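In: Sequence and computational prediction follow.
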Amino acid sequence: MASHRSPRRTPQPGQGWPARVTVLSAAAAGAAAALVPSAPAGAKPDDQPSAAALNSRVDRLYEQAEVATEKYNGVAERAGKLREQVSNAQDGVARGQAKVNRLRDSLGSLAGAQYRSGGIDPTVALMLTTDPDSFLDKAATLDRISSRQLLKLRRLQSAQRDLEQRRSEASDKLEQLDGLQKTLQRQKKDVQQKLAAARRLLDQLSPEERASRNSHRSGKEAAGAGPGGAEPSSERAAAAVAAVKSALGRPYAWGAAGPGSFDCSGLTQWAYKQAGISIPRTSQAQRSAGRQVPLGQARPGDLVIYRDDASHVGMYVGGGQVVHAPHPGAPVRYDPVGMMPVSSVTRP
């Protein structure tokens, strides 16, 4: 008798017990997730620093970069002056060489005339040597030189000594300049590393947090409540104030002294340059670029130096405000004079 049992069905892929377990697990996970409140958009993982901590670290890096920038500016200023001295020294060497050549040509003409007359006097031949000192040291031969020949020889001797001195000075200055340029490269790298570290930290902030950080008043916004109060101490101070206000909104760039962008001391130096006054390049040197006055007696045009190391400077414009170039990403703007510890106030 034939069997009537139905043939056993082979399970299809995905329909066995492992698949059923997977489906049940996923369902359980989904139900559990529905019971857990979802994290707000933009929330940071538990191990990521808060916005306040990140901003504090960014500010510290900017402060360190500013210190390094002012050191760079100081070395750059010295290098610029030394570069000018090197150029002058090299011009002096060229002039000295030309003078030696003229004197030697003059003595050569004398030798030529003697040769055409029947031979060169040994004393003239000696005068044409590269070391006339050795000839002059031989007193026994001096009576064989005419006074005119002796004068030419002494002039050549003096010109050669002067030329060697100029060459030595030019060589020393070139060596100093090379050392300063290497220092500039190291300091430039230091600034760039600190600014790059600050940028990496800023990238960890959300767009809203970055906007909050940069929500300081712009020059346009501050203009309505514009600075007022005491009058500038002089017409030139007034001109410097007008110049610094004209730079409101221009970007910060380390090592820049205008007119398109500025760092802190570059801005104040540029503003006073527009007023016809030359002040040093760095904030440290600007602290000594005039008369010290108490903060309570500050007048528009005075330089406000910040921090004990004098690593930042702004220009007081009245009304309890300064105009300054704050840091990368922040344009030239107004800020309260007490935005950071004041070291001194200088009136150029």
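Out: Perfect, thanks for sending it. Numbers count the residues shown, from 1 in each chain.
In: drop to CA atoms for contacts and neighbour counts, all remaining ones
Out: Noted.
In: And the helices in the stretch 201-348 of the chain, which stretches?
Out: 207-213, 219-223, 235-246, 264-274, 283-286 (DSSP state H, counting those that start in this stretch).
In: got JSON lines for these, with mean neighbour count and distance to K81 too?
Out: As requested, those are exported to JSON lines (neighbours: other Cα atoms under 10 Å; distance: least, Cα to Cα, whole Å):
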{"stretch": "helix 207-213", "mean neighbour count": "13", "distance to K81": "39"}
{"stretch": "helix 219-223", "mean neighbour count": "15", "distance to K81": "35"}
{"stretch": "helix 235-246", "mean neighbour count": "20", "distance to K81": "25"}
{"stretch": "helix 264-274", "mean neighbour count": "26", "distance to K81": "17"}
{"stretch": "helix 283-286", "mean neighbour count": "22", "distance to K81": "15"}
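In: I'd like to know which of these is closest to L82.
Out: Comparison of the helices of the stretch 201-348 of the chain against L82 by Cα to Cα identifies helix 283-286 as nearest, at 17.8 Å.
In: got a list of contacts for that closest one?
Out: 70, 264-265, 279-280, 303, 305, 309-313, 346 (Cα atoms under 8 Å, 6 or more residues apart in numbering).
In: try it against this one:
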Amino acid sequence: MNRRRSAAAAIALVCALTVLAAPGQAFADPKPVKPPRSEKSLQEVRGEIDALYRKAGAATDAYNLAEERADKQSAEIVKLAKEIVKGQKRIDGLKKRVGAEAREQYRNGGLPPEAQLMLSGDPSHFLDGAGRIREGQQAAKGLLGELARTQADLQAYTKDATSHWEQLEAGRKKKEAAKKEIKKQISAAEKIEATLEKEERERLLKMEQDAAYKAQTAWLDSGALKGIGGEASEAGKTAVAYATAQIGKPYVWGAEGPGSFDCSGLTSQAWLAAGRGIPRTSQEQWKRLPRVDVKDMRPGDLIVYFDDASHIGMYVGDGAMVHAPRPGRDVTIAGAGSMPILGVVRPDR
């Protein structure tokens, strides 16, 4: 019995070896190992990704500005619509009064008050009537004048409403164009990042951190913080507290919280929490808010980055700022000099 089993096992082994050795049998090759990118190649990838996200940031600013203006124009249209309704009701009332006076004249035989007065033979009645005629004439002129002014106002309101509607439609088109551009740039950046191996993504992040550290060190070594020691205002403290409380929340373009933010969404909401409404976009914040020198910077001030003012963060003191960096990153603390500074603005100056 044991011999039979041994023979069967031997036969099975021989058959297996025969199958393995048979010609024409195909086996899958192991997955080829992709050689890691060189340092230079990865730096080029980093530069390309940064450029795409910068373009997305600029397009986000354009989107946010179009949205802000659309909100204002919509509010203005609503306001004008209410004025148009009020004006139309006023005109209807004035027309009724004019119609009542016309009907009164008709009931008096169609004769104007002056003619009726001349036919009166009572001197006292004539004198009283003359006074009433003058008052009536002035009232009629006032009524017609008010009707004309109200009609003119109504035409002006209608014209303004039409203009705002046209601007709103133009803004909608700009907003849609900006939205497409944002998605295009972010998608391109994400496709490049998707080609990276895990180890390459880690190296890429390390490169970003090293570059930021190098820029921050150079900024500090330049003496930029020498003499800086201004204390935050009470509003500034509130703004800083709000902004730093958002650390860890993701960057999402066009977002103003509470769960996610873009760069100017974070700064505008922080100052709104402090009781100061400021423009929505980084470019408008740079254009419209009072500017201060870097040497006079204090916590709560906003630091604007790059020549096109496409990024913004909030100074929190000790050479640091809080910001929402870009898609794929979270709100975080970074060196205030880790990117090229365009200037500093102070919302509560």
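Out: Sure thing, it's come through. Keep in mind the model is a prediction, meaning the values are calculated, not measured.
In: What would you report as the TM-score here?
Out: Superposed pair, TM-score by TM-score structural alignment, normalised by the length of the first structure: 0.72. Supporting alignment: 284 aligned residues with a Cα RMSD of 3.3 Å.
In: about what we covered before: same list (the helices of the stretch 201-348 of the first structure) but as JSON lines, adding distance to G179 of the first structure.
Out: Putting the helices of the stretch 201-348 of the first structure into JSON lines (distance: least, Cα to Cα, whole Å) gives the following:
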{"stretch": "helix 207-213", "distance to G179 of the first structure": "40"}
{"stretch": "helix 219-223", "distance to G179 of the first structure": "41"}
{"stretch": "helix 235-246", "distance to G179 of the first structure": "35"}
{"stretch": "helix 264-274", "distance to G179 of the first structure": "24"}
{"stretch": "helix 283-286", "distance to G179 of the first structure": "22"}
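In: hmm, back to that, looking at the contacts of helix 283-286 of the first structure, which two lie furthest apart in space?
Out: The span of those, defined through Cα to Cα, is set by I279 and D309 at 18.6 Å.
In: Which member of the contacts of helix 283-286 of the first structure is positioned nearest A330 of the first structure?
Out: Checking these against A330 of the first structure with Cα to Cα, the nearest one is C264 at 11.4 Å.
In: what residues are up against that closest one?
Out: S283, H312, V313, G314, H324, A325, P326.
In: aligned partner of V292 of the second structure in the first structure?
Out: Aligned counterpart of V292 of the second structure in the first structure: Q292 (TM-score structural alignment).
In: Just the buried residues of the contacts of helix 283-286 of the first structure.
Out: Buried members of the contacts of helix 283-286 of the first structure, counted by 16 or more other Cα atoms under 10 Å: E70, C264, S265, I279, P280, L303, I305, A310, S311, H312, V313, T346.
In: quick revisit: for the contacts of C264 of the first structure, which one is nearest Y272 of the first structure?
Out: Proximity of those to Y272 of the first structure (Cα to Cα) peaks at G314, which lies at 12.1 Å.
In: measure the closest one to K81 of the first structure for me?
Out: To K81 of the first structure, G314 of the first structure is 25 Å away according to Cα to Cα, to the nearest Å.
In: which one of the two has more residues nearby?
Out: Shown here are G314 of the first structure and K81; by other Cα atoms under 10 Å, G314 has more neighbours (29 against 13).
In: Give me the distance between that one and G30 of the first structure.
Out: G314 of the first structure is 59 Å from G30 of the first structure, by Cα to Cα.
In: Ok, K194 of the first structure next?
Out: Taking Cα to Cα, one finds K194 of the first structure at 46 Å from G30 of the first structure.
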